[in-house]
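# predicted model, plus sequence, below.
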Amino acid sequence: MVKIGRALVVLLLALPAGTAAPAVAGPAQAVAGPAHRPWTGSWETSPSGTTRALPGAAVRNVVHLSVGGSAVRIRLGNRLGTAPLNVGALTVALRRAAGPDAVPGTVRTATFRGARTVTVPPGEDTVSDPVPLPVPAAADLLVTVYTPGDSGPASYHRTALQTSYLAPAGAGRAADERGTAYPKRISSWYYVTGVDVRGDARGSVVAFGDSLTDGTGSTPDTNHRWPDRLAERLRAHRFGVLNAGIAGNRLLLEGTGPSGLTRLDVDALDRDGVRALVVFEGINDIKATPAGGEVAAYLDGYRGLVARAHARGIRVVGLTLTPYGGYRAHTDAGEVVRQRVNDLIRTAGVFDAVADADAAVRDPADAARIRPDYDPGDHLHFNDAGMAVIADTVRRALARHLGIGG
């Protein structure tokens, strides 16, 4: 049996019985000055591994916010690195249309306890001081990180599905408004792991999972991952959405990035303003094990992760595991395990609510396969239409807990 302490195919947002609900901004808070408003996560990515360092380069990461605010904070990560990460400059700006150009007058230099440089020890993250910069919901930001020397393996998120930009000779370029010094296009996010905003958001939902959440199968540079589509549906209700998906990640087992059990706190529960967590994970564990693994291990894992979420005052909604018939790693034994795990997700009472993603996307003619109109061609992931269906399914599961209507 796979040894686990806890896991989670979930989506959270309310409180366990007997726990006081988190405070919702009332009249007294509404009139408080901007500096006293709470921080809420607006964008996130989780480190998926390391790659070669970029000494002397500046990386202009393009990130897409869910909710806006009057100020931002930038999170940087050296979580998977083996040497101190020396950051020579960090800037943030609103993006001007497509490309690496900033909106004139919006470039801000971030500081860390008042200093313009920072050293992040290996295995750790850091967060900048507040940066006064009004940002609207659904804005693209340019988060530029300049590393003057070789800081060893760089923590990055490999599958960004977003074009960012690199200035090979980055000294003095982090604050450039024009992007002419950034000729190289890259498809990963380097060092940056999150953006918090200060404003009137009611909290955030964390989407926690593997490539299905990371966005594989959706159109690059369009923000059509299902967490992005969920953000569109929750924006009017002032809830942000954070994407903590990692392509290749597993719930119970180590794989691409730390397992879901290992990374739950740092990638989800520790984020600012979290009111809900969506964990849509487990299919890679089934694929990695010849017989799909012990069903009891998944149940044990889900129970543990739900308990950890409940300890933070967060309710959990489980997502069923979606079909993968026709995918190269599909087996009949694995399909049996998937169906049994889904039965437990639906009926065992582990979760506060269930979003039945399996029922939403399976082919009526073959329950082991995704509907052809949702399949990008690999029989595992979702195209843009499939991503929108997942987002709608999750939103319905959240509606009662968030008080937003069906």
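Happy to help now that I have it.
# from now on I want contacts and neighbour counts done on CA atoms only, so please keep to that.
Fine.
# doesn't Val389 fall inside a helix?
Yes. Under DSSP: H, G, I helix; E, B strand; the rest coil, Val389 sits within a helix.
# contacts only, for it.
When contacts are counted by CA atoms under 8 Å, 6 or more residues apart in numbering, Val389 touches Ala360, Val361.
# please tell me how far it sits from Ala35.
Noted for Val389: a distance of 38 Å to Ala35, by CA to CA, to the nearest Å.
# residues of whichever helix or strand Ala360 is part of that come out buried?
Per DSSP states H and E: Ala360 is located in helix 357-361. Using 16 or more other CA atoms under 10 Å as the burial criterion, the residues of helix 357-361 that qualify are Ala357, Asp358, Ala359, Ala360, Val361.
# below is structure B, check it against A:
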Amino acid sequence: MRTVVRILAVVLTALVPGLAAPAVAEPAALPWTGGWEAAPSGTTAPLPGAAVRNVVHLSIGGTAVRLRLSNRLGTEPLRLGAVTVALRRAAGPAAVPGTLHTATFHGAPRTTVPPGADTVTDPVPLPVPAGADLLVTVYTPDDSGPATYHRTALRTSYLARSGAGRAADEDGTAYTATTAHWYYVTGVDVRGAARGSIVAFGDSLTDGTGSTPDTDRRWPDRLAQRLRGHRFGVLNAGIAGNRLLRDGTGPSALARLDADALDRPRVRVLVVLEGVNDINGAPAASDPAAYAAAYRTLVARAHARGIRVVGVTLTPYGGHPAWTAAREAVRQRVNAFIRGGGVFDAVADADAAVRDPAAPTRLSPAYDPGDHLHFDDAGMSVVADTVHRALTH
């Protein structure tokens, strides 16, 4: 393995040396950095006439935001009748008074997004602190076909069934229904003095399955907390059910790498934890050479953009119904490549961190939510610590 330590220091000095010093530019000159992400995982039924008040949690703060909205997986033009953004007031759908802003698209309050496309709003002059909850409200006046969404939000968002004019409501009383998905919104960029962003790229282990909903305890959230003093955004590009080699839930890792990771603003590090769904898939991918080739491709494409890559070992899942001895052998060989194949700039050995010392093919009971595959809140914290060490030591 190529010996590259202190990745954050390398990023600051080799890739973006000017950002190692305190920012002194005027706010208007400060760059955009990714502050939050939800990768599109599929489509669901549209909500014509409704306003969806998506609740999202920022990893970094700044002086302004811009919103990323997607019709990437849709088949019809998506008409956006209104989009607003505000700071959230405590729990629920109400906005902090005076913070709600209408987002525009080249100066217009409405736009149409072609099928297969994304769009980005104009800058919104909304100061936001790191760790803030935002309300991103999207009003769709008519049936625009299948709605691009992120299925496993682990976050309660809100619906106003009669949404005309409701996107601009501060009090939130019209938002009487709830949803466990994020509709259309796939990112929030923040203008400020951040040094760049880190993309956590993976499947349900990264998406947060097993953690407590509405608490932001996924391992990328925990990593963002640990990096807050370093002023790095953390973007969660996990999709539950996603695979490295084949399309499954969402496009494969190789197919979605640019849109969900490399094309995001000012990405400095890519953290890859993906492959277990290929081992357990139908058909199962049992040739470790295919994983090695995919990882090499991911790393080469990231390096071509000046982005460092941390490989995370695949964690144990003995006791899960999909586990077999043959699949365990594949996992071990894939992990041997991640640790010693010389491809990644650094390795975060999550396998070693969360396995049961008495039964290494299984998760430690302290980190197992009960399904023997995902991580509970404590396990998420351990994975965040493991990635943090790979980044900073």
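On my side now, so go ahead. None of the values given here were measured: they were computed from a predicted structure.
# what residues in the second structure pair up with the helix holding Ala360 of the first structure?
Aligned using TM-score structural alignment, helix 357-361 of the first structure spans residues 350-354 in the second structure.
# neighbouring contacts of that stretch?
Taking CA under 8 Å, 6+ apart as the rule, stretch 350-354 of the second structure contacts 312-316, 363-364, 367, 379, 382-383, 386-387.
# 6 Å instead?
Thr313, Leu314, Thr315, Leu363, Ser364, Val383 (CA atoms under 6 Å, 6 or more residues apart in numbering).
# residues near the aligned residue in the first structure for Pro213 of the second structure, how many?
Residue correspondence to the first structure (TM-score structural alignment): Pro213 of the second structure is matched to Pro220. Counted by other CA atoms under 10 Å, the residues lying close to Pro220 of the first structure total 15.
# excluding covalently adjacent residues, which one is nearest to Pro220 of the first structure?
Closest residue to Pro220 of the first structure apart from its sequence neighbours, by CA to CA, 6 or more residues apart in numbering: Leu161 at 4.6 Å.
# number of nearby residues for that neighbour?
Around Leu161 of the first structure there are 22 other residues, counting by other CA under 10 Å.
# which one in the second structure is aligned with it?
With TM-score structural alignment as the criterion, Leu161 of the first structure pairs with Leu154.
# so its match sits in a strand?
No. Using three-state DSSP, the secondary structure at Leu154 of the second structure is coil, not a strand.
# and it, how far is that from Asp207 of the second structure?
9 Å.
# how about the buried residues of helix 357-361 of the first structure in JSON lines, adding distance to Tyr146 of the first structure?
Listed next are these as JSON lines, based on distance: CA to CA, whole Å:
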{"residue": "Ala357", "distance to Tyr146 of the first structure": "41"}
{"residue": "Asp358", "distance to Tyr146 of the first structure": "43"}
{"residue": "Ala359", "distance to Tyr146 of the first structure": "46"}
{"residue": "Ala360", "distance to Tyr146 of the first structure": "44"}
{"residue": "Val361", "distance to Tyr146 of the first structure": "43"}
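# next up, the contacts around the corresponding residue of the second structure for Gly88 of the first structure.
The alignment partner of Gly88 of the first structure in the second structure, by TM-score structural alignment, is Gly81. Contacts for Gly81 of the second structure were tallied using CA under 6 Å, 6+ apart; they are Arg110, Tyr139, Thr140, Pro141.
# what does the second one correspond to in the first structure?
It stands for Tyr139 of the second structure. So, by TM-score structural alignment, Tyr139 of the second structure is matched to Tyr146.
# quick check: the residue most central in space within the first structure vs Leu321 of the first structure, distance?
By CA atoms, centre = their mean, the first structure has its centre lying nearest to Asn243, at 1.7 Å. Taking CA to CA as the measure, Asn243 of the first structure falls 18 Å from Leu321 of the first structure.
# okay, now the residue mapped onto Asp270 of the first structure from the second structure: neighbour count?
Using TM-score structural alignment, the partner of Asp270 of the first structure in the second structure is Asp263. Taking other CA under 10 Å as the criterion, the count of residues near Asp263 of the second structure is 11.
# quick check: closest non-adjacent residue to Arg338 of the first structure.
Leu321 is the one closest to Arg338 of the first structure (CA to CA, 6+ apart), at 6.7 Å.
# give me the element that neighbour is part of.
Per DSSP H and E, there is no helix or strand for Leu321 of the first structure.
# which position in the second structure aligns with it?
Checking with TM-score structural alignment, Leu321 of the first structure has Leu314 as its match.
# mind checking how far its match is from Arg191 of the second structure?
35 Å.
# now Ala50 of the second structure
30 Å.
# of these two, who's got more company?
Set Ala50 of the second structure next to Arg191 and count neighbours by other CA under 10 Å: Arg191 wins out with 27 against 21.
# once you drop chain neighbours, what's closest to Gly248 of the first structure?
Thr256 (5.0 Å).
# what do we get in the second structure for the one you found?
Counting by TM-score structural alignment, the partner of Thr256 of the first structure is Thr249.
# can you pull the contacts of that match?
Per CA under 6 Å, 6+ apart, neighbours of Thr249 of the second structure: Ser41, Gly241, Asn242.
# so which of those residues sit within helices?
Residues of these located in helices (DSSP state H): none.
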